[in-house]
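Q: can't give you the sequence, but here's the structure:
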């Protein structure tokens, strides 16, 4: 579980306080310490990073995936540290907090965000989806490899699911992928991955 620290702080106070070790986010002024991820979680993140880097390099796109950059919605004292943040490097010149705080706020800088679900699944499905939609982030993946999300999000019975939210006329529309379904991404339409390959982090099914 995540551990919330009770004092309400501003974004500036948060980034000045944030230690280099550990993972912390700011949720409406409250500092939240994220739990240590499981090994499978990290394996999936690493696998997806490899695949996305390979794809944008092949296509000669001006993207990069940073290690610890933050996303800050403009209208709240919130800062997210996503599992994977795809940056559009040419737009970083317009980001006032990029040089000194490694933080982005404009949708034009963020083609794609990926969260791999841990125990704090409500943050991914509720808070982050809502904030990214409001910001105008064009594509947001929720990789729920353990099927932890609420039944209203991934169905009943629960099962491992990848939910891809894509912005259509200012609102997210979601498509879901399971087992041998091939992922359909607007950002990377030629990406050839199935949901199960992602859940297995590229290893053959046992």
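A: Received, thanks. Bear in mind the structure is a predicted one, so any value in this text is a computation, not a measurement.

Q: switch to C-alpha atoms for all contacts and neighbour counts from now on
A: OK.

Q: For the closest residue in space to residue 121 that isn't next to it in sequence, give me its contacts.
A: Nearest in space to residue 121, with sequence neighbours left out and distances taken as CA to CA, 6 or more residues apart in numbering, is residue 149 at 5.7 Å. By CA atoms under 8 Å, 6 or more residues apart in numbering, the contact set of residue 149 is 117, 121-122, 125, 158.

Q: take a look at this one as well, against the first:
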């Protein structure tokens, strides 16, 4: 039986509460436990495609990174925790996270060179809430893969189109470059990655 969701909790209370094997995913947003929408088949295919491509680059270039099956990123504030669609972790620095080995919890943004969120109906979380949190943590690179063009016009333009927004941490804040259609994406973490935005979007078709 799944426990009732408390109204407002700390990060540690959230982790202690988190029901294992329920088939549902949860995040902690400003002290409130949020049940995440179940990924659609297309969403899962896009995320899986990206994991496969990035793992290939990691092996090909012998980079000191790995992509865990699951992981929670803890906010600097003790009131939020997120499970991104893709987390790339630097194996040289992951030991700086005292809760990683036993709980798969990341507390140090410096050990995460890249986080990817594939946009769902709750797109505002990716473009606002998580963007701010990942920036505060100092995560070097953050991709928002909006393969359906769901984001607000102020984020992806008008008319709205499928867009990949790549945020890079520069001098304490994120700077964004956006990619659409046949544009080759440019990733500072994976500079030799040879993928267009369209190839990523087509993975969800």
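A: Happy to help now that I have it. All values derive from a computational prediction rather than experimental measurement.

Q: now what about the TM-score between them?
A: The TM-score (TM-score structural alignment, normalised by the length of structure 2) is 0.94; 199 aligned residues with a CA RMSD of 1.3 Å.

Q: on that earlier part again, Three-state assignment for the residue nearest to residue 121 of structure 1, please.
A: Following DSSP: H, G, I helix; E, B strand; the rest coil, residue 149 of structure 1 is assigned to coil.

Q: Buried ones in the lengthiest helix in structure 1, by neighbour count?
A: Across structure 1, the longest stretch assigned as helix under DSSP state H is helix 39-58. Within helix 39-58 of structure 1, the residues that qualify as buried are 41, 43-45, 47-49, 51-53, 55-56, counting by 16 or more other CA atoms under 10 Å.

Q: what do you get for stretch 8-26 of structure 1?
A: 9, 11, 14-15, 24-26.

Q: which part of structure 2 lines up with stretch 168-185 of structure 1?
A: Mapped onto structure 2 with TM-score structural alignment as the criterion, stretch 168-185 of structure 1 occupies residues 170-187.

Q: Centre of the chain to that stretch, how far?
A: 15 Å (CA atoms, centre = their mean, to the nearest Å).

Q: Tell me who's in contact with the aligned partner of residue 140 of structure 2 in structure 1.
A: Aligned by TM-score structural alignment, residue 140 of structure 2 pairs with residue 138 of structure 1. Taking CA under 8 Å, 6+ apart, we find residue 138 of structure 1 in contact with 107, 110-112, 166-167.

Q: Check residue 117 of structure 1 too.
A: So residue 117 of structure 1 contacts 41, 124, 142-146, 148-149 (CA under 8 Å, 6+ apart).

Q: Aligned against structure 2, show me the partner of it.
A: Looks like residue 117 of structure 1 aligns to residue 119 there (TM-score structural alignment).

Q: Keep only those of the buried residues of stretch 8-26 of structure 1 that are in strands.
A: Mapping these onto strands (DSSP state E) picks out 24-26.

Q: All the strands of structure 1, in order from the start?
A: 3-8, 24-27, 30-33, 63-64, 70-71, 84-88, 103-104, 112-116, 139-144, 161-168, 171-177.

Q: one step back: roughly how far apart are the match of residue 117 of structure 1 and residue 100 of structure 2?
A: Computed as CA to CA, to the nearest Å, the residue 119 of structure 2 to residue 100 of structure 2 distance reads 26 Å.

Q: Next: residue 179 of structure 2.
A: Counting by CA to CA, the gap from residue 179 of structure 2 to residue 100 of structure 2 is 33 Å.

Q: Counting neighbours, go ahead and name the busier of those two.
A: For residue 179 of structure 2 and residue 100, the more surrounded residue by other CA atoms under 10 Å is residue 179, and the numbers stand at 19 against 15.
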